[in-house]
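Engineer: No sequence on hand, only this structure:
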């Protein structure tokens, strides 16, 4: 399958949003590699990333009508894929079982590496930090992940979340301040 330009993807997305099922199929095929790469940024273990990518493509197909068409479709798709990867991570974490099932009766503090992706320590710390921050300050999480994990520009993030540029910069600054004490210090 040939790579498509951003304009071609936007046109396919417009047609798909307007009900063209053939355009939707072509669109999903065109964006799958990009969605998989986004999911790999959160879940480096390939089978987990593929599960999250599949969830992202299903969500994109189901929610394409909510893409406003103001910005690039790929920016909107990026956010859907990030959210799918985070959802897959949460589901895996909740399904993890203790190494010794008789040793614990309550929820685990850490996911069992036998049933969860082999994620680098700092990546796991980052996901745990985002979960913690999201409980009390959900407005900081999405902009922080889009900027610091995926390297999106402040302008793209402001457009995606529908907030003024200054607000987005402040949310990222405050999110970083909240995340620092939650992250492990130093690489082992």
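Structural biologist: Thanks, I have it. Bear in mind the structure is a predicted one, so any value in this text is a computation, not a measurement.
Engineer: CA only for contacts and neighbour counts going forward, please
Structural biologist: Noted.
Engineer: Please identify the helix or strand for residue 87.
Structural biologist: Using DSSP states H and E, residue 87 falls within helix 73-95.
Engineer: So which residue is smack in the middle of this structure?
Structural biologist: Compute the mean C-alpha point of the chain, and by Cα atoms, centre = their mean the closest residue is residue 82, 1.1 Å away.
Engineer: before we move on, the earlier item: go through the helix holding residue 87 and flag the buried ones.
Structural biologist: Residues of helix 73-95 classed as buried: 73-86, 88-89, 92-93 (neighbour count, 16 or more other Cα atoms under 10 Å).
Engineer: Alongside the first one, take a look at this:
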């Protein structure tokens, strides 16, 4: 696979595929090319892991979520509409997988009564061991009350995506996306404040 000379290298030292090359692999994978699907999953794995680490700071947890995300990408590749970059669509799949992993692990921790008295450092501690009330828990609350606001808010404030990119990905007008994000921020902000 040819890449531009300005591309960064992948984990194995080979040049990382360009966004156009990833989109082409995705189109071929959608058409049933199994080799293209394998190449695509290998190409997006580092990015998927980074997305998952943004939600789950403990590496082992993020790797579990990454694996789930890659399985979801493979199983749902037909739902990528091709309107935007494949990596943008994959980003949402990865965020949702990380959040799903977080919920599952949190439920397991509560079910097994593994809740420590002290609050561990969330950058180095698995959510199984318990973390402070953080953005993910605020997102869980927001999702119950205003589910349409969660995805735009995460994509903008956690992952820094542009409003226009979010609007294109979600098929919404940019003004609607901005309004959802603004309102979501107002609802989430109080949940992130007073944890002594």
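Structural biologist: Structure received. As the structure is a computational prediction, the values presented were derived from the model and not from experiment.
Engineer: Send over the TM-score of the superposed chains.
Structural biologist: Overlay of the two chains. TM-score (TM-score structural alignment, normalised by the length of structure 1): 0.86; 172 aligned residues with a Cα RMSD of 1.8 Å.
Engineer: what do we get in structure 2 for the residue nearest to the centre of structure 1?
Structural biologist: Counting by TM-score structural alignment, residue 82 of structure 1 corresponds to residue 95 in structure 2.
Engineer: and what of residue 155 of structure 1?
Structural biologist: Using TM-score structural alignment, residue 155 of structure 1 lines up with residue 164 in structure 2.
Engineer: which non-adjacent residue is nearest that match?
Structural biologist: Leaving aside its sequence neighbours, residue 164 of structure 2 sits nearest to residue 174 (Cα to Cα, 6 or more residues apart in numbering; 5.8 Å).
Engineer: What of residue 48 of structure 1?
Structural biologist: residue 117 (6.8 Å).
Engineer: For residue 165 of structure 1, see how far away the one you found is.
Structural biologist: Residue 117 of structure 1 is 35 Å from residue 165 of structure 1, where distance means Cα to Cα, to the nearest Å.
Engineer: re earlier: correct me, but the match of residue 82 of structure 1 touches residue 49?
Structural biologist: No - here residue 95 of structure 2 lies out of contact with residue 49, judged by Cα atoms under 8 Å, at a distance of 10.1 Å.
Engineer: Which residues are in contact with the residue nearest to the centre of structure 1?
Structural biologist: Shown in contact with residue 82 of structure 1 (Cα atoms under 8 Å, 6 or more residues apart in numbering): 38-39, 42.
Engineer: What is the burial count for residue 130 of structure 1?
Structural biologist: 24 (other Cα atoms under 10 Å).
Engineer: Just give me the match in structure 2 for it.
Structural biologist: For residue 130 of structure 1, the aligned position in structure 2 is residue 139, judged by TM-score structural alignment.
Engineer: residue ranges for the helices of structure 2, please.
Structural biologist: Along structure 2, the segments classed as helices by DSSP state H run 19-30, 34-55, 59-76, 86-111, 135-145, 147-153, 163-170, 174-192.
Engineer: In the first one, which residues are buried?
Structural biologist: Taking 16+ other Cα under 10 Å as the neighbour-count basis, helix 19-30 of structure 2 is seen to contain the buried residues 21-23, 25-30.
Engineer: For stretch 160-167 of structure 2, which outside residues touch it?
Structural biologist: 152, 155-156, 173-174, 177-178.
Engineer: Turn the buried residues of helix 19-30 of structure 2 into TSV, columns for distance to residue 125 of structure 2.
Structural biologist: Formatted as TSV, these follow (distance: Cα to Cα, whole Å):
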residue	distance to residue 125 of structure 2
21	36
22	33
23	35
25	36
26	35
27	38
28	40
29	37
30	38
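Engineer: what range in structure 2 does stretch 53-62 of structure 1 sit on?
Structural biologist: Going by TM-score structural alignment: stretch 53-62 of structure 1 matches residues 66-75.
Engineer: average offset between that stretch and structure 1?
Structural biologist: With mean Cα distance after the TM-score superposition for structure 1, stretch 66-75 of structure 2 departs from structure 1 by a mean of 0.2 Å once superposed.
Engineer: can you pull the buried residues of that stretch?
Structural biologist: Buried residues in stretch 66-75 of structure 2 (16+ other Cα under 10 Å): 66-70, 72-74.
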